[in-house]
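K.L.:
have a look at this prediction, sequence included:
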Amino acid sequence: MLAALRATHEHLDLEVLDALTRDAASLPALLTELAAAREEELEGPGALLRGQVVVSTCNRLEIYLDTDRFHDSIALMLDAVATTSSLPREQVAACFDAAVDTPVAEHLYAVTSGLRSLVIGEAEIAGQVRHAYETARAQGRTSTLLHDLFQHAFRCGKAVTTQAPVGAAGRSGAAIALDLAAAQLGGLADARVIVIGTGAYARLGVAELQRRGVTPAQIGVISLSGREDVFAASHGVTPIPATQLGAAARAADLVIACSGHGTVLHPEHLEGVGRTVVLDLALHSDVHPGVADLAGVSVLGLADLRRELPPTDQAAYAQAQQIVAEHVAAFTARCEARRLDPATAALRQKVAEAAQAEIERLHRDAAAETAAQVERSVRRILARVLHEPAQHARRIAAEGGAEQYAQAFHTVFGIDITAAAPPGTARTGAEHTGSEQQWMRADRTVPPVLAMTEAETSQR
């Protein structure tokens, strides 16, 4: 079955997300390590971890698992995040929602389509989800179920972007942030800009600035990791040593802080300057809180990018939701069809074994040329005959009749395939309504290791 945990901007403050995502890059390896250690202790059949994909961005931390053990896998994920974030396990459990099967696909497809972003319709999230999946695949951490889940997600995101553009309509969060900065500065054409950081937001910000007519000579880049020269050379901007941060900031009209290294820009760097806009775009803020108190300085953070969907976009949003529903239905049908793969394989194997015995007898009793011709004819006939049951199986599975098909298959052919399907796979089906109500708080799904205080329980 699919199991997932999610902690997003829709339920949590960005500061809490920042804490949860600390060292999220080490989560996949830790999940694998913990699963290997615990599977030996679990009773009964079924794998704890068949595959995993971790999606970590500035707006969310989501973990998708292919597992046979829902509650054990939730406990596994919570323990892993508690370890990487260094937060108390009970606090982590209070921050996450959990779900299984169809609601997981519904959520992922809406996320990949930009419908659950801070800026609805923004473009980065599809690339971030794809990067997370490709990283997991390259590390050998995915499964057939997760492959199907994410491939449908990518097709869904593309369909929404092309057929029902909504909100930011495929624009980046950096573009929205620069809209806000331009409004406060009266335009960006003559603005002097420094970018702190060389990551994804820095690249997007520089590209968007240049698209708006800001010349490379007006843009400087500072890297706390010493990568300013490489970044500047590839983007045609001016490298600035980190030691000159104060002078560069005082000379700038716009500061884009997106390094994620923690507090980099302090009040003394901008004290006494004229009109300056600071875009604080890192989840782990680069900007000291005191900067916002300086006269003439305006600080805009990730939370300021949030915008309500205008009434003119409601129809497009409804169409986008319908596209998501269609792709979820296609994925569910695919899962049901895969449940019957063992039946099709068993039938092919049984027929092939019977045919092979006759073919071997034919080769013993007939001339070689005659035997070869008959063998080719027999195999062609069998391929045509077996094709139709396979097509029927797919259609019946898509209509929700996989269980009945499996029982009928056993009755007719005497082959029991129930053991071939991993426990829980039947749950990816029609019994789920697709409602957000199918998500539950993780600390109500699996008992916390430590009892929570009343204050902690009411945090969210």
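P.N.:
Arrived safely. Residues are numbered from 1 along each chain as shown.

K.L.:
make it CA atoms for all contacts and neighbour counts henceforth
P.N.:
OK.

K.L.:
could you find the closest non-adjacent residue to Glu336?
P.N.:
Nearest non-adjacent residue to Glu336, counting by CA to CA, 6 or more residues apart in numbering: Ala397, 5.1 Å away.

K.L.:
same check, this time on Gly290
P.N.:
That would be Pro267: by CA to CA, 6+ apart, it lies 5.8 Å from Gly290.

K.L.:
with Ala123 instead?
P.N.:
Spatial nearest neighbour of Ala123, chain neighbours left out: Gly170 (4.4 Å); criterion: CA to CA, 6+ apart.

K.L.:
here comes the other one, which I'd like you to weigh against the first:
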Amino acid sequence: MLFCFTSSHRTAGFDLLDRLERGADAVIDAIRGQQAVTGSVVLATCNRFEAYLDVDLDKLELRDHAAAGLIDLVADAAQVAPDELRDGSQLIAGDAVASHLFSVSSGLESVVVGEGEIAGQVRRAYTAARNSGAVTHDLERLFQTASRTSRGVKNTTGLMTQGRSMVRLALDLAESRFADWSAVRVLLVGTGRYAAASLAALRDRGVTDAAVWSRTGRARSFALSHGIEAVPADGLTAAVASADLVITCTVSPALVVTRDIVSDALSGASDARRLLIVDLGLPRNVEPAVAEVERVELLDLETISLHAPLEELQATDSARELVGAAAAEFAAKSAERDVEPALVALRRHVFEKLDAEIARAASRDANGEIERALRHFAGVLLHTPSVKARELARDGDAAAFVDGVAAVFGVEAEDALGTIGGTIAGSVAQNNVAETGRETA
């Protein structure tokens, strides 16, 4: 059964997301160490931390408390108080997992609705899990469908092709600080995808003077490939001193730009000199106390998210309709699997009888005509029950088919409906109701 643990900008503050990101490796190890978890994909972005799990309900201990158990597991691994995590997260189970992931991967749940980066982040999370052998058949189908859905939203609605991103939103907020972008000296801290996206967005605004610093030593190669200046490893303070705008976007687990660095950098600056620092890192790259330094302004993810435009960035109705249709189809195909054991049992029953009849008629069937006729008849006989079984499953009434096969043919399908899942799904559904609507400004 599919589960999703999710903590995002809709339910938690960025401080909690920051701590979850820092504990991501420990969370992954803790989840994959559980016997009941057969597969997992962990997604960590600048505004969400999610774990998609395939759980063998037969192996769960304390089944009635599965929802609380998962919260406690994540809290312990990330060293977060369970009550805080419970208040800042949701647990989703069953068909709702697909609906949630499809919305996430299509940019409908992002701080900036329709952002283009999220589809790639989801794909990389899935690929990493697959490479580590943590992806099951159900997770494979879930994430492959999510990828197709996000492409459909992008190609059909154009929602994800309009340059919407945290980077561009941050620069929009910085617009009022700079009269002439061509005169702005920019320092990029980091050399990943966000650094490249930031540089592209800056150039769109007319920035020509940019430099890059990296704690990993990749500044030179990034600078050469993007035509900007590379800052030496020991030159961060001097680079901050000469910058008007600093954008940090690394995945460093430790703070990179501290109050001491900024204070030293500005110690000899004139009173008129002002510095804007934009922290796009998660975990955060900039020490919050930097904002206390005179003439320094800090925009971090939490501040940026509070200014996300709403009306003009709302997803189109067609995008939500596409996601809804994809989720409904995924759920329908999942439901069809509930009747597969009963269908297999019915087919086995029919073909066992068929083979017995063919064996009895073998002496009178030199040309195989009787066998062909009987096999054709069996196929025709099974066609209507097969179609009806899938229709019932899609309508949420797979039990009617399973019970009917047992009543009419005396054929029992072993655990055809996975009845153990009902209790767990109900527990998590109640948790969802309790958690829905909790948002931290």
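P.N.:
All right, it came through fine. Treat the numbers as computed from the prediction; the structure is a model and nothing was measured.

K.L.:
I'd say the residue nearest to Glu336 of structure 1 and Thr332 touch.
P.N.:
No. Ala397 of structure 1 is not in contact with Thr332 according to CA atoms under 8 Å; the separation is 9.4 Å.

K.L.:
can you give me the strands for the stretch 101-250 of structure 2?
P.N.:
In the stretch 101-250 of structure 2, the segments counted as strands under DSSP state E, counting those that start in this stretch are 185-189, 209-213, 229-230, 245-248.

K.L.:
on contacts alone, who are the packing partners of the last one?
P.N.:
Under the contact definition 3 or more CA pairs under 8 Å, 6 or more residues apart in numbering; DSSP states H and E, strand 245-248 of structure 2 sits against strand 185-189, strand 275-279.

K.L.:
which stretch of structure 1 lines up against that strand?
P.N.:
Aligned using TM-score structural alignment, strand 245-248 of structure 2 spans residues 254-257 in structure 1.

K.L.:
mean deviation of that stretch from structure 2?
P.N.:
By mean CA distance after the TM-score superposition for structure 1, the fitted stretch 254-257 of structure 1 averages 1.3 Å away from its aligned residues in structure 2.

K.L.:
which residues are contacting that stretch?
P.N.:
181, 191-197, 202, 205, 249, 276-282, 286-287 (CA atoms under 8 Å, 6 or more residues apart in numbering).

K.L.:
and stretch 340-348 of structure 1, by the same measure?
P.N.:
Contacts for stretch 340-348 of structure 1 (CA under 8 Å, 6+ apart): 386, 389-390, 393-394, 397, 402, 406, 409, 415, 417, 420-421.

K.L.:
is it possible to mark the buried ones in these?
P.N.:
Using 16 or more other CA atoms under 10 Å as the burial test, the contacts of stretch 340-348 of structure 1 include Ala390, Ala393, Arg394, Ala397, Ala402, Ala406, Phe409, Ile415, Ile417 as buried.

K.L.:
what strand or helix carries the second one?
P.N.:
This means Ala393 of structure 1. Ala393 of structure 1 belongs to helix 368-398 when elements are defined using DSSP states H and E.

K.L.:
buried ones in that helix, by neighbour count?
P.N.:
So for helix 368-398 of structure 1, counting by 16+ other CA under 10 Å, buried means Ala371, Val374, Glu375, Ala390, Ala393, Arg394, Arg395, Ile396, Ala397, Ala398.

K.L.:
which ones are touching Ala232 of structure 1?
P.N.:
Gly220, Val221, Thr238, Pro239.

K.L.:
what about 10 Å?
P.N.:
Shown in contact with Ala232 of structure 1 (CA atoms under 10 Å, 6 or more residues apart in numbering): Thr198, Pro216, Ile219, Gly220, Val221, Ile222, Thr238, Pro239, Ile240.

K.L.:
what number of residues lie near Ala407 of structure 2?
P.N.:
For Ala407 of structure 2, the count of nearby residues is 11 (other CA atoms under 10 Å).
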